[in-house]
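A.B. asks: Quick check, what structure comes out for this input:
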Amino acid sequence: MTKTLNVAIVGYGFASKTFHAPLIVGVPGLQLTAIASSDPAKVKADWPDVAVDATPADLFARPEIDLVVIPTPNDSHFPLARMALAAGKHVVVDKPFTVTLAEARCLQTEAAAASRLLSVFHNRRWDSDFLTLQQVIATGELGHIVHFESHFDRYRPQVRARWREQAGAGSGLWYDLGAHLIDQVLQILGMPETIALDLAAQRQGAATDDWFHAVLRYGQSRCILHGSALVAVPAPRFTVHGSLGSFTKLGLDPQEDHLKSGIRPPAPGWGEDPLTATLSVWRDGVCRTRELTCIAGDYPAYYSAVRDAICGLGPNPVTADEGIAVMGLLELGLQSARAGQVLSTSPSLPRPGSN
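C.D. replies: You can find the predicted model right below:
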């Protein structure tokens, strides 16, 4: 590390307060310097030494800022990221990257022209269960993956007055949680051949989708991505079947709940998952099952990697190409749901992952 990087955040809503600010402060070599907010008292209550600017433009004009983080409503990602890049800043954009594939590609072009780092905050690559599943698949114990099922189920029966749950571009559960699930499966299976998406607004008063079910095809293998806001008893987070065995894991990674409760990294035991995964493997006609302690989750690793990439010490942890691949499937999924059809992916989309 050659210097401390000054970091600024646009806005101080849920994502900034819960995720980005605590993670940035917990990473050596990053200094949370300024936040743009219309409510300076709210910022100062948590971070008394951080400067507060009234507008994003004021924030971007600060010459000392190296990195700008944009965890704002989805439809503002594109214009704010363009402004930050034009001001010569490196940029982290919260997921989903943008609300359209065209916007994502435009940002990639402008970041390249400005020679600035552009990264997407797909933090759930550093979930405990996902890291564990990646490791198990890499050992070959499951054999050829034939069924990959990933659920993000919650019980939130009341529609809340927030932009994610109102009608509009980039709102709804598919763009909110589907972005996480797509990014994870792209890292393991790569780009699918087709996608079929079904969407529904199931809660009373729902103004946008709060249930999704996507089926992705990989030859004769299938991937199911599912999310809902009305699941009192969630299904397993992961159910993965291969030619040699199966992997299942209940429960969500604990890091979000820790951050919501005010626990900040690097607290002792950070990211340790109290729930185990189950691995069942057939050998010589006998099925042997064992419980696996999950690898500790590590959201700060994302920002550590961003720091290193800006300093020329490592790769961008989530590239614009990878964000574009996610956007391509989010957008194609919407087209599938509207048409009620199975749609093929485009050869022009980036092909992350191993497929």
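A.B. asks: from here on, contacts and neighbour counts on C-alpha atoms
C.D. replies: OK.
A.B. asks: what's stretch 5-12 in contact with?
C.D. replies: 16, 21, 29-38, 43, 56, 59, 64-72, 307 (Cα atoms under 8 Å, 6 or more residues apart in numbering).
A.B. asks: one more to put side by side:
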Amino acid sequence: MQKIKTALLSFGMSGKVFHAPFLELHEGFELVGSWERSKQLIRKEYPKTKSYPSLESILEDDEIDLVIVNTPTDTHFDYAKKALLAGKHVLVEKAFTTTVAEAEELASLAKEKKLKLSVFQNRRWDSDFKTVKDVLDKDLLGEITEAEFHFDRYSPSLSIKTHKETPSSGSGILMDLGPHLIDQALFLFGFPEAVFADSRITRDRSVVDDYTDILLYYPRFRVRLKASLFVREAIPSFVIHGKNGSFLKKRGDIQEDALKIGKKPNLKNWGTESRSQEGLLHTESGGKIIHENIPTLQGNYYGFFDELYTSITQNTEEPVTAQDGINTMRIIEGAIKSNKQKQVIQL
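C.D. replies: Take a look at the predicted model:
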């Protein structure tokens, strides 16, 4: 089996939790090492890897096929561009870039260089979202009239990660949790006609937005996307209403929590939610009212990496394309403009 030799640009939480375990699990990838500016930690977890002293040392290494740009958002464009120019395939964490223009430039460069460029929108492979998509794919609700997605937390204290709390083009909840919600909405419903957004600061001493409410306008329905850090008692994270019925689902995916405590993913029972988290389907089919819990599909971020492997080795489409990333950035730019002007922005 062809090996895709891969380097991370950071071995913090993102590299340690979301990338390295799945690169290790997938036999088609080989984690060669990570750029580590000060602490050299990767070899403690993966003894066969190496710590690179600089970005240039990774880009000059002919052994590296794939570079994962998992650094702060405002570095994504610069690092991804340098990696593409060095002839490497690139996987970029969300948010893809800080502007639409940057996203389009990266997409154009990847196409010119005949390289793969993908965005790590791993939440498409969450158990809860996969179940929501399955309900829609089976047309269990009829014509959709409205949907509301939440990514809420109770986190009143400022983050210890300075870059997250310092005003920049890549900071704030719209750039942090917003891309997850936006990508999921676009994946299910396509690109909207217009957007309205309200973003604000709610935490004491915060200087970056930590609340956002985005309304996407489609011809026959609306989709609301909300993220807040002051939700102690969470409501269902996915609420979808159609002309035949409704589906409500809590955010129940267990992968992130399991990875954070050091559990290793597998291909059998990984990402299996508790039955207590099952979503509620209340609809009508064939003249019969259905009011029951729906079994949750299994989540597994391995699916993303498997599709990425196939994309690189067989020249198929990336699991999340650069165009997907561009579209998400178009919504974010529209939301920023809407929040500033307090009006609906046509897209």
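A.B. asks: Surely residue 6 of the first structure is within a strand?
C.D. replies: Yes: counting by DSSP: H, G, I helix; E, B strand; the rest coil, residue 6 of the first structure is found in a strand.
A.B. asks: what's the neighbour count on whatever residue of the second structure lines up with it?
C.D. replies: For residue 6 of the first structure, the aligned position in the second structure is residue 5, judged by TM-score structural alignment. Neighbours of residue 5 of the second structure under the rule other Cα atoms under 10 Å: 18.
A.B. asks: Just give the nearest non-adjacent residue to residue 26 of the first structure, would you?
C.D. replies: In space, and not counting its chain neighbours, residue 26 of the first structure is closest to residue 265: 5.5 Å by Cα to Cα, 6 or more residues apart in numbering.
A.B. asks: Let me see the contact set for the counterpart of the one you found in the second structure.
C.D. replies: Aligning on TM-score structural alignment places residue 265 of the first structure opposite residue 265 in the second structure. Residue 265 of the second structure makes contacts with 21, 22, 25, 259, as judged by Cα under 8 Å, 6+ apart.
A.B. asks: right, and the pair among the residues you listed with maximum separation?
C.D. replies: 25 and 259 (13.0 Å; Cα to Cα).
A.B. asks: residue contacts, the residue nearest the centre of the second structure?
C.D. replies: Centroid check for the second structure by Cα atoms, centre = their mean gives residue 121 as the closest residue, at 2.9 Å. Contacts for residue 121 of the second structure (Cα under 8 Å, 6+ apart) come out as 93, 94, 180, 183, 320.
A.B. asks: just residue 307 of the first structure next, same as before
C.D. replies: 5, 29, 30.
A.B. asks: Tell me if I'm right that residue 292 of the second structure and residue 283 touch.
C.D. replies: No: Residue 292 of the second structure is beyond contact range of residue 283, at 9.1 Å (criterion: Cα atoms under 8 Å).
A.B. asks: Need the contacts of residue 307 of the first structure in TSV (columns: distance to residue 189 of the first structure and neighbour count).
C.D. replies: Compiled in TSV, the contacts of residue 307 of the first structure are given as follows (distance: Cα to Cα, whole Å; neighbours: other Cα atoms under 10 Å):
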residue	distance to residue 189 of the first structure	neighbour count
5	35	20
29	34	17
30	33	21
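A.B. asks: Out of these, which are shared with the second structure?
C.D. replies: Comparing the contacts of residue 307 of the first structure with the second structure on both residues aligned by TM-score structural alignment, their matches' Cα atoms under 8 Å, the contacts found in both are 5, 29, 30.
A.B. asks: Quick check: chain neighbours aside, which residue is closest to residue 271 of the second structure?
C.D. replies: residue 299 (4.6 Å).
A.B. asks: Count residues in the vicinity of that neighbour, would you?
C.D. replies: With other Cα under 10 Å as criterion, residue 299 of the second structure counts 24.
A.B. asks: swap in residue 206 of the second structure?
C.D. replies: 17.
A.B. asks: repeat for residue 100 of the second structure
C.D. replies: Counted with other Cα under 10 Å, residue 100 of the second structure comes out at 18.
A.B. asks: same deal with residue 257 of the first structure?
C.D. replies: By other Cα under 10 Å, 12 other residues sit near residue 257 of the first structure.
A.B. asks: where's it, which helix or strand?
C.D. replies: Counting by DSSP states H and E, the element that carries residue 257 of the first structure is helix 255-260.
A.B. asks: Name the surrounding residues that touch the helix or strand just after that helix.
C.D. replies: Next along the chain after helix 255-260 of the first structure, taking DSSP H and E as the criterion, comes strand 277-283. Strand 277-283 of the first structure is contacted from outside by 129, 141-142, 244-250, 287-294, using Cα under 8 Å, 6+ apart.
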